[in-house]
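Peer 1: here are the coordinates; sequence isn't available:
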């Protein structure tokens, strides 16, 4: 069963999960239908090309990223957004230290059921 996270969340109460030496994330809140994740990248960090069945929309909160979706690449910066349909290959390269805010539908069970590396 999917556990429902808190409804009122402050950033400082949540720990970072190290995904890679240049990438860390916080799962801010979720239920089985939706999840919001804050992902911090250092310059040079790579979100490797992958796909998943979830819908994803991401907001560039800071920094600059080269985002590739279905073979098309574009540099996005603070204030920009990208949308990932289900099962479409996508990835990111961090060009300047930055933060992405990722929203998934449904929630990413693999994020909460996978132990930290």
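Peer 2: Right, received. Where do you want to start? These figures come from a predicted structure and were not determined experimentally.
Peer 1: every contact and neighbour count from this point should use C-alpha atoms.
Peer 2: OK.
Peer 1: list the buried residues in stretch 17-24.
Peer 2: 22, 23, 24 (16 or more other Cα atoms under 10 Å).
Peer 1: among these, which one sits closest to residue 96?
Peer 2: Of all these, residue 96 sits closest to residue 22, with 11.7 Å by Cα to Cα.
Peer 1: where does the residue lying closest to residue 25 once chain neighbours are set aside sit: helix, strand or coil?
Peer 2: Counting by Cα to Cα, 6 or more residues apart in numbering, the nearest residue to residue 25 once its immediate chain neighbours are dropped is residue 39, at 4.3 Å. Judged by DSSP: H, G, I helix; E, B strand; the rest coil, the three-state class of residue 39 is strand.
Peer 1: comparison target, given below:
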């Protein structure tokens, strides 16, 4: 993981924090074509809205393909990940509630 300004990099995935409060964090995720985010889970509710690209969202073992204009909710503590289709990069707006103070702490270092 590396950081630059308000952007964190987890492997190939760039996460730019757009807004943060006590209750909500909003970020833009940029995934190169073919990128796969590692399976992870956290105690935050998450909503993903696809801006561009075609992405497979795996949540608790089920895969849903989303295209621009589509969204998906990930409940707290559910294993999940994102895979970007190989034809084009993907951009996703992601909101977490409560806020991702863990990510903010990394940015503050």
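Peer 2: Structure received. Quick caveat: nothing in here was measured; it's all calculated off a predicted structure.
Peer 1: aligned to the residue nearest to residue 25 of the first structure, what sits in the second structure?
Peer 2: Mapped onto the second structure by TM-score structural alignment, residue 39 of the first structure lines up with residue 29.
Peer 1: okay, now that match: neighbour count?
Peer 2: 21 (other Cα atoms under 10 Å).
Peer 1: ok so, going back, can I get the buried residues of stretch 17-24 of the first structure in JSON lines including distance to residue 110 of the first structure and secondary structure?
Peer 2: As requested, the buried residues of stretch 17-24 of the first structure are exported to JSON lines (distance: Cα to Cα, whole Å; DSSP: H, G, I helix; E, B strand; the rest coil):
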{"residue": "22", "distance to residue 110 of the first structure": "20", "secondary structure": "coil"}
{"residue": "23", "distance to residue 110 of the first structure": "17", "secondary structure": "strand"}
{"residue": "24", "distance to residue 110 of the first structure": "16", "secondary structure": "strand"}
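Peer 1: for the second structure, which segments count as helices?
Peer 2: For the second structure, the helices defined by DSSP state H occupy 101-108.
Peer 1: just the strands in it please.
Peer 2: Shown for the second structure, the strands assigned by DSSP state E span residues 2-4, 7-10, 13-20, 25-31, 45-52, 55-59, 62-66, 71-74, 80-84, 90-97.
Peer 1: and the first one, which residues are buried?
Peer 2: By neighbour count, with 16+ other Cα under 10 Å as the criterion, the buried positions of strand 2-4 of the second structure are residue 3.
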